[in-house]
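>>> no sequence on hand, only this structure:
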């Protein structure tokens, strides 16, 4: 098995729910870290879903603040999505993990 640490997504949160990562065929993905930074001066909220599960439910991020989440969330169904939505495009999101292939 090959274990490959990866940046699964790095970008700005859209204000509509958007798929930012799709689990590839024949791969198990393990989400390990999520960081959300708010570059704006006003509070904004972030929603992160892993498949059908809401992991971060419209959580406020203070202006010029950040949240970090260390997790071990296995996604083992090809085509499963990681989805992100913010209330402001001032939210930067970084999701990292490991892809495991046979």
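On my side now, so go ahead. For clarity, every value in this text was computed on a predicted model and none was experimentally measured. Numbers count the residues shown, from 1 in each chain.
>>> okay, CA-based contacts and neighbour counts for the rest of this
Will do.
>>> hey, where'd the strands end up in this protein?
Assigned by DSSP state E, the chain shows strands spanning 2-12, 18-22, 27-38, 44-50, 53-61, 66-75, 81-86, 91-101.
>>> buried deepest among the ones you listed, which one?
Among those, strand 81-86 has the highest mean neighbour count (mean count of other CA atoms under 10 Å), at a mean of 23.
>>> which strands and helices sit next to it?
Here strand 81-86 touches strand 18-22, strand 44-50, going by 3 or more CA pairs under 8 Å, 6 or more residues apart in numbering; DSSP states H and E.
>>> what's the angle from the longest one to strand 91-101?
Between strand 44-50 and strand 91-101, the angle formed by their directions is 10 degrees, by axes from the mean of the first three to the mean of the last three CA atoms, to 10 degrees.
>>> over to the first one?
Between strand 18-22 and strand 91-101, the angle formed by their directions is 30 degrees, by the same axes, to 10 degrees.
>>> structure B:
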């Protein structure tokens, strides 16, 4: 089995809960970190759902603040990551992990 470090998502999410990553068939993914950066001076919120479990729900993110969530969460084939921000164009989210196939 090969383990490959991977950026699972990098972007400015929608204001509706949107799937940004799906674990490939015959693969296990381990989510290692989530970085949420508010590039605006305006406070907003972030929501992240992994495999139907809310990781953060409407978490307040202050203007110009960065939140780092370290974890070791195992996902299986066809599990998904969904993200959402409260105000358009305020957040950049990076999700990193390891794919094992």
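Received the coordinates, thanks. Since the model is a prediction, treat every value here as computed from it, not as a measurement.
>>> hmm, back to that, with distance to residue 95 of the first structure added, can I get the helices and strands packed on strand 81-86 of the first structure in a markdown table?
A markdown table is the format used below for those (distance: least, CA to CA, whole Å):
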| stretch | distance to residue 95 of the first structure |
| --- | --- |
| strand 18-22 | 9 |
| strand 44-50 | 10 |
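>>> ok, residue 17 of the second structure - contacts?
Contacts for residue 17 of the second structure were tallied using CA atoms under 8 Å, 6 or more residues apart in numbering; they are 47, 82, 83, 84.
>>> make it 7 Å
Applying CA atoms under 7 Å, 6 or more residues apart in numbering to residue 17 of the second structure gives the contacts 82, 83, 84.
>>> ok, so of those residues, who is nearest residue 39 of the second structure?
Nearest to residue 39 of the second structure out of these is residue 84 (CA to CA; 15.1 Å).
>>> correct me, but the closest one touches residue 49?
No - here residue 84 of the second structure lies out of contact with residue 49, judged by CA atoms under 7 Å, at a distance of 9.0 Å.
>>> any idea how far residue 40 of the first structure is from the nearest residue to residue 21 of the first structure once chain neighbours are set aside?
Leaving out its chain neighbours, the residue that sits closest to residue 21 of the first structure by CA to CA, 6 or more residues apart in numbering is residue 82, at 5.1 Å. Distance from residue 82 of the first structure to residue 40 of the first structure, counting by CA to CA, to the nearest Å: 24 Å.
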